[in-house]
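Peer 1: How does the following fold in three dimensions:
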Amino acid sequence: MVSNIGGGAAKQEFAFSQSDFQQVKGILYKKTGIQLADSKDSMVYSRLARRLRALKLPHFAAYLQYLATHENEEQHFINALTTNLTSFFRESHHFPVLKRYLQEMPNSRRIWCAASSTGEEPYSIAMTVAEMYGRFDVPIEIIASDIDSKVLQTARDGIYPIERIEGLSLEQKKRFFQKGTGSNAGKVRVVPELAKMVSFTQLNLTAKEWQISSPIDVIFCRNVMIYFDKETQIRILERMVSMMSKKGIYVAGHSENFAAAEHVVKLLGKTVYKPVKRSV
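Peer 2: Below you'll find the model as predicted:
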């Protein structure tokens, strides 16, 4: 079959028209608030083609009809199109900031990782907290959320290829991970004590209700806002800040800038902000 997307002349397994792509964009925005760029047509094709194969559907038009009539397909659709790029201690400059904040604010009680993906980020937060306190039994609640149910299960399992922890210190590897043996050789698992420090929950940042307790002292929401349009970014940011403690910090990603939201947050350091207004 010949696709009408991305050059038109290339043969594709499934017919995928510009209209199909625009419908996918519209549905994803409505369901999640994520604004796909027009350049993401090839990504949409490759990721959703797996669902067409699994469902034995002949073309994208049939898939879109299936999506509209089968409610349980919605989560598969969202899982396929959400990006989950992460690693342990990614953007490493943020973790000394977290440690220093907890030292200066000993009454801190709650940290929210708002895009946990496969778990590397919230476990990095938990390792930082455990190192700061010198123990696993800490008075800090770490909540990790994501819209993607599949990556959340990976995060809960806490099992990773051993290559994922190559950048950690020897001490961190020994203290926080168990090496797999036998059929699990080449893998590591976070130790149970670390796993217990993090609670994972599915959450859509554009949903009307968030099952997240407040006040929140630290929010990690890194490289997520870039997928929303400006209006949605500000709305989510205002909502998050309204849940934060007065002296809390909001940690953003390297590609995010809230210069247009100075009424909501004020820059403290490298992609670290403090709330300007609050309701709790």
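Peer 1: CA only for contacts and neighbour counts going forward, please
Peer 2: Fine.
Peer 1: which stretches of this structure form helices?
Peer 2: 18-32, 41-55, 60-69, 73-81, 94-104, 120-133, 149-157, 170-176, 192-195, 230-242 (DSSP state H).
Peer 1: elements contacting the lengthiest strand in the chain?
Peer 2: The single longest strand within the chain, with elements called by DSSP state E, is strand 244-251. Judged by 3 or more CA pairs under 8 Å, 6 or more residues apart in numbering; DSSP states H and E, strand 244-251 is in contact with strand 216-220, strand 272-275.
Peer 1: structure for this one too, so we can compare:
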Amino acid sequence: MTRQVEGSAEAGQWASGNQIERDLILTDADFSRIRELIYQRAGIVLAEHKREMVYSRLAKRLRHHGMTHFAAYLSRLERQPDAKEWEAFTNALTTNLTAFFREAHHFPLLADHVRAKQEPVKIWCAAASTGEEPCSLAMTLLETLGPRAEQARITATDIDTDALSKARAGIYPQEQVRKLDEVRVKRFFQKGAGRHEGLARVRPEVSALIEYMPLNLLAPQWPVKGPFDAIFCRNIMIYFDKTTQAKILERFAPLMKPDGLLFAGHSENFSYISDAFKLRGQTVYTLAKK
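Peer 2: This next block holds a predicted model:
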């Protein structure tokens, strides 16, 4: 449980690396500062009820640095705007909930959209997390395009660098992979043995289609190049307020081909946020005609 007290004091060194097992001090003011800092840094809106999640995730960072007060940790962050610790802070507060072929109805729609394409297909997966979504996209292209899929490119980005490291490795628990149909498992995964028992790795032909890179959707410049046949931005906009959502959608529009598709998450609705897109079907959008 969080122990709330008045005031704060700095304890420990910034990079001591010691694991100190004791209660950490998170005040109401500290929690407000955390909410403001992650909003400024990543556009993430943390609700009041996320306090315990914030405590448990950031506690690891405080203990890593030998600190006992959140106020001291936050003050160090604010004094060092370019510190590497900002990356760890952001990673800790990023939620990575994903699965292979999540929201499965999107993938046949993508297959139909790219099947007749003559030019190499380009897709941006804007919330790649630990790689299940971009791998699902790559599998769909390989199934749909055959040998032509070798020319396709999937740009997969995420703000969480820890998640991207896992995505690049392409190694997953076998129980997660077994949820796919047997044909896909045999075609697209290698079963681990020995010290890799219980794990599965995506085959090279899958990972060869994907380029992973870190990207903050709030950054003034995006290191991605369109135009894209499709942008998958699913289950990330729910963490932004409507103003931030509108700005991101406006920036997506010029990166899309005229017939490009924008895929959203099941609980996301962009129809009343931006006039750059119009709803085509279930959580799938196209560019609005101007």
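Peer 1: coming back round to it: what stretch of the second structure does the longest strand of the first structure fall on?
Peer 2: Counting by TM-score structural alignment, strand 244-251 of the first structure pairs with residues 256-263 of the second structure.
Peer 1: Buried ones in the matching stretch, by neighbour count?
Peer 2: Within stretch 256-263 of the second structure, the residues that count as buried by 16 or more other CA atoms under 10 Å are 256, 257, 260, 261, 262, 263.
Peer 1: residues making contact with it?
Peer 2: 106, 226-234, 283-287 (CA atoms under 8 Å, 6 or more residues apart in numbering).
Peer 1: Would you mind listing which of those are buried?
Peer 2: 106, 226-234, 283-287.
Peer 1: And those, which is closest to residue 23 of the second structure?
Peer 2: Nearest to residue 23 of the second structure out of these is residue 234 (CA to CA; 37.0 Å).
Peer 1: what's the spacing between the counterpart of that closest one in the first structure and residue 169 of the first structure?
Peer 2: Matched across to the first structure, residue 234 of the second structure falls on residue 222, judged by TM-score structural alignment. Distance, residue 222 of the first structure to residue 169 of the first structure, by CA to CA, to the nearest Å: 23 Å.
Peer 1: Same check on residue 210 of the first structure?
Peer 2: Distance of residue 210 of the first structure to residue 169 of the first structure, computed by CA to CA: 36 Å.
Peer 1: same check, this time on residue 105 of the first structure
Peer 2: 26 Å.
Peer 1: Name the residue in the two with the higher neighbour count.
Peer 2: residue 105 (13 against 10; other CA atoms under 10 Å).
Peer 1: Just list the residues touching that one, thanks.
Peer 2: By CA under 8 Å, 6+ apart, residue 105 of the first structure has no neighbours at all.
Peer 1: What distance do you get for it to residue 243 of the first structure?
Peer 2: Relative to residue 243 of the first structure, and taking CA to CA, residue 105 of the first structure is found at 17 Å.
Peer 1: ok, back up a step: wait, isn't the match of residue 234 of the second structure in contact with residue 253?
Peer 2: Yes. Contact criterion CA atoms under 8 Å: residue 222 of the first structure and residue 253 qualify, at 3.9 Å.
Peer 1: right, so of the helices and strands packed on strand 244-251 of the first structure, which gets closest to residue 142 of the first structure?
Peer 2: The nearest among those, by CA to CA, is strand 216-220 at 9.5 Å.
Peer 1: what's that closest one packed up against?
Peer 2: So strand 216-220 of the first structure, by 3+ CA pairs under 8 Å, 6+ apart, packs with strand 110-113, strand 244-251.
Peer 1: Let me have those in a markdown table, extended by distance to residue 51 of the first structure.
Peer 2: Formatted as a markdown table, these follow (distance: least, CA to CA, whole Å):
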| stretch | distance to residue 51 of the first structure |
| --- | --- |
| strand 110-113 | 29 |
| strand 244-251 | 35 |
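Peer 1: Any buried residues in stretch 31-41 of the first structure, and which?
Peer 2: So for stretch 31-41 of the first structure, counting by 16+ other CA under 10 Å, buried means 32, 33, 34, 35, 36, 41.
Peer 1: What are the contacting residues of stretch 112-119 of the first structure?
Peer 2: Here stretch 112-119 of the first structure has contacts from 84-86, 121-122, 142-148, 151-156, 158, 216, 218-222, 224, using CA under 8 Å, 6+ apart.
Peer 1: Buried subset of the residues you listed as a ChimeraX selection?
Peer 2: Entered in ChimeraX, the line below selects the buried ones among the contacts of stretch 112-119 of the first structure, by 16+ other CA under 10 Å:
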select :86,121,122,142,143,144,145,146,147,148,151,152,153,155,156,158,216,218,219,220,221,222,224
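Peer 1: how about a markdown table for the helices and strands packed on strand 244-251 of the first structure, with distance to residue 116 of the first structure added?
Peer 2: Formatted as a markdown table, those follow (distance: least, CA to CA, whole Å):
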| stretch | distance to residue 116 of the first structure |
| --- | --- |
| strand 216-220 | 9 |
| strand 272-275 | 18 |
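Peer 1: wait, which of these is closest to residue 187 of the first structure?
Peer 2: That would be, of those and by CA to CA, strand 216-220, which comes in at 26.9 Å.
Peer 1: average distance between that closest one and the second structure?
Peer 2: Mean deviation of strand 216-220 of the first structure relative to the second structure after superposition (mean CA distance after the TM-score superposition for the first structure): 0.6 Å.
Peer 1: go on, stretch 41-54 of the first structure?
Peer 2: Using mean CA distance after the TM-score superposition for the first structure, the mean distance for stretch 41-54 of the first structure is 0.7 Å.
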